[in-house]
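Generate coordinates for the sequence data below:
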Amino acid sequence: MIPLSDDNPTLRTPIVTYLLLGAIGATWVFVQGAGLDAKVLSASVCNLGLVPGELTGLAPPGLAVPLGPGLDCVVGNEAINRFTPITSMFLHAGWGHILGNCLFFWVFGNNVEDSMGRLRFLLFYLVCGLAAAAAQVVVDPASPIPVVGASGAISGVMGAYLILYPRVRVNMLFIIFIIIRVIPLPAWVVLLWWFGIQVITGLPQLNQLKPEGGVAVWAHVGGFIAGLVLVKLFENRALTSQRTGWRHRLHPDHP
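Model prediction:
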């Protein structure tokens, strides 16, 4: 299932959402070379990505992790490591990674910003990203594998959306062999399904005898839970009430 849009217009231009998408895109192009040069991409992931074992000191310095043919990421103790929970939020591992994250953020981010206000939303996004990073470190504290992506912070936005707009329709693209359909589903169905997939996928990674690389699903889980827990702290109730009244005037039959 791929989200395409939702039936949830905004009252205000989502400036922070646009700026964050712009920052992610600019980082991909100007820092990571748009993925066109494997050495540049690998260097950005290695040097600016979150390596749990570097933060905790549990990964031995000098340990090399292969990132591609002839490309290794070596565990170190550089000063930049302490900032990687932030820098890693703006990095991605490939075109599919960044496009998928940006699509989810495009669909869900603007409405959450509209309900929090711009500054609150920016702080909320960053806090959820940090919570996602913390979750990944807790699950695999000695991992020497760099973790990158905005998906932890975006997961927090999705958790907030679940609380704020559970019954709003989200237009989901289904592709089954040669059958292509766009089906509107309630946001709670879409988001809980997505969250359940993350948990199921991440359960094998809890076996500390078999640390795994790949998708940092526990960062997704941690970010989503942070969004659920923190949304009411960051919500601007005046903006939410204004949005609710406006939506009811536009769609009097909708909940």
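
contacts and neighbour counts: CA atoms only from here.
OK.

so how far is stretch 168-179 off the chain centroid?
In this view, stretch 168-179 has its centroid 21 Å away from the chain centroid, taken as C-alpha atoms, centre = their mean, to the nearest Å.

My error: substitute stretch 166-184 in the last question.
Distance of stretch 166-184 from its chain centroid, counting by C-alpha atoms, centre = their mean, is 21 Å.

now the end-to-end length of stretch 177-190.
Using C-alpha to C-alpha, to the nearest Å, the end-to-end distance of stretch 177-190 comes to 21 Å.

swap that for stretch 86-95, please
Stretch 86-95 end-to-end distance (C-alpha to C-alpha) = 20 Å.

Tell me which residues touch the closest residue to residue 24 other than its chain neighbours, please.
Sequence neighbours aside, residue 90 is the residue nearest to residue 24 in space, at 5.0 Å (criterion: C-alpha to C-alpha, 6 or more residues apart in numbering). Neighbouring residues of residue 90 by C-alpha atoms under 8 Å, 6 or more residues apart in numbering: 23, 24, 27, 28, 148, 149, 150.

and this one, so I can compare the two:
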Amino acid sequence: MIGNWNTTAARTLRSLRGTSAPMTYTLIAVCCLIFVLGPVSGLTPSYGTGEALAAAQRAYFRHWGVVPADLFDGPAREALTPATALFVHGSWVHLLGNMLFLFVFGAMTEERMGRVQFTLFYIGCGYLALLGYAAANATSQQSLVGASGAISAVLGAFLYLFPSARVTSLLPFLFFLPLRFPAWVVLPFWAALQWLALNQASSGPGVAYLAHLVGFGLGFGYAWVRYRKKKGAKRGPGRAVVGDGRATKVRSAPAPAPEGENQP
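The predicted model follows:
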């Protein structure tokens, strides 16, 4: 049994080392593993059922998620929660939506930034996105979980690094017809939707749209500061270039999943 586990782990590590974006896939794997082992997945019998399961979920979110009131007026360990919350999700839909977007946009961004820089960028921007939301809602007792702040930063960086990359989008109001648009059309449109939703959102449990916008702005700003000189030297206008100079294409994806349902 142990031998089989060691063999499987070794093969997984070799596979990750052989990819061009190992940290993207590692982050996806870690988020999925944490979710499956936690009380929200419904796959771990030890958390019980009914009210016992609901209580376990509330305690889980409060311990690992960001509670703004505790973050600014609580014990020192609360300062770590904007980092731990990045790996906790509130539902299967929340998890799968976020991981799909990380899979689609994270790999190319990691290839451009490099493994170490991408990992620090992802965690740092995700931390600041949740911190920004908490600062704007400093008295809230609701817990906040999810990787959407970090993934929104990836979208912002992707927009700057690959503005002409063609993104296949499925639009509900056009009967989900697959349409291809450049990133400079799709991603600002997504950001505009987050802004509109933020202005209409209530103060109760729901989606933390502000964390999306903070993450998106941080990601775009970081890429602009870090790569603005190199970008002009390596690629001409109106064309995203990766490696051999071919125009970049990315897979289809829906809008990013909600930022960690504020838990009651």
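
TM-score of the superposed pair?
The TM-score (TM-score structural alignment, normalised by the length of the first structure) is 0.76; 216 aligned residues with a C-alpha RMSD of 2.7 Å.

Okay, and the residue most central in space within the second structure sits in which element?
Among the residues of the second structure, the one closest to the centroid is residue 151, at 2.7 Å (C-alpha atoms, centre = their mean). Assessed by DSSP states H and E, residue 151 of the second structure sits inside helix 148-161.

next helix or strand past that helix?
Next element after helix 148-161 of the second structure (DSSP H and E): strand 166-171.

in the first structure, what residues pair with that following strand?
Counting by TM-score structural alignment, strand 166-171 of the second structure falls onto residues 169-174 of the first structure.

now swap in stretch 142-157 of the second structure and tell me
Counting by TM-score structural alignment, stretch 142-157 of the second structure falls onto residues 145-160 of the first structure.

How far away from the center of its chain is that stretch?
Between the centre of stretch 145-160 of the first structure and the centre of its chain there are 2 Å (C-alpha atoms, centre = their mean).

Equivalent analysis for stretch 110-124 of the second structure, please.
13 Å.

Just the buried positions in that stretch, please.
By 16 or more other C-alpha atoms under 10 Å, the buried positions in stretch 110-124 of the second structure come out as 110, 111, 112, 113, 115, 118, 119, 121, 122, 123, 124.

For the contacts of residue 90 of the first structure, could you give me JSON lines that also reports distance to residue 249 of the first structure?
Converted to JSON lines, those look like this (distance: C-alpha to C-alpha, whole Å):
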{"residue": "23", "distance to residue 249 of the first structure": "35"}
{"residue": "24", "distance to residue 249 of the first structure": "36"}
{"residue": "27", "distance to residue 249 of the first structure": "41"}
{"residue": "28", "distance to residue 249 of the first structure": "41"}
{"residue": "148", "distance to residue 249 of the first structure": "42"}
{"residue": "149", "distance to residue 249 of the first structure": "38"}
{"residue": "150", "distance to residue 249 of the first structure": "35"}
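
Please indicate which of those residues are buried?
Buried among the contacts of residue 90 of the first structure (16+ other C-alpha under 10 Å): 24, 27, 28, 148, 149, 150.

Tell me the counterpart of the second one in the second structure.
If I follow you right, that is residue 27 of the first structure. So residue 27 of the first structure corresponds to residue 34, using TM-score structural alignment.

Can you tell me the element its match falls in?
Counting by DSSP H and E, residue 34 of the second structure is found in helix 22-37.

Can you list the buried residues in that helix?
Residues 22, 23, 24, 25, 27, 28, 31, 32, 35 are the ones in helix 22-37 of the second structure that count as buried (16+ other C-alpha under 10 Å).

Would you agree residue 128 of the first structure is in contact with residue 221?
No: here residue 128 of the first structure does not reach residue 221: they are 10.6 Å apart, not a contact under C-alpha atoms under 8 Å.

between the two, what contacts are shared?
152, 155.

between these two, who's got more neighbours?
Neighbour count, other C-alpha atoms under 10 Å: between residue 128 of the first structure and residue 221, residue 128 has more, with 30 against 26.

May I have the residues that are in contact with that one?
Here residue 128 of the first structure is in contact with 152, 153, 154, 155, 156, 157, 223, 224, 226, 227 (criterion: C-alpha under 8 Å, 6+ apart).

That one maps to what in the second structure?
Per TM-score structural alignment, residue 128 of the first structure is aligned with residue 125.

how close does its match get to residue 116 of the second structure?
Counting by C-alpha to C-alpha, the gap from residue 125 of the second structure to residue 116 of the second structure is 14 Å.

before we move on, what about residue 226 of the second structure?
From residue 226 of the second structure across to residue 116 of the second structure, the span is 15 Å (C-alpha to C-alpha).

Same question for residue 155 of the second structure.
18 Å.

ok, back up a step: corresponding residue for the residue nearest to residue 24 of the first structure in the second structure?
Residue 90 of the first structure maps onto residue 87 in the second structure, by TM-score structural alignment.
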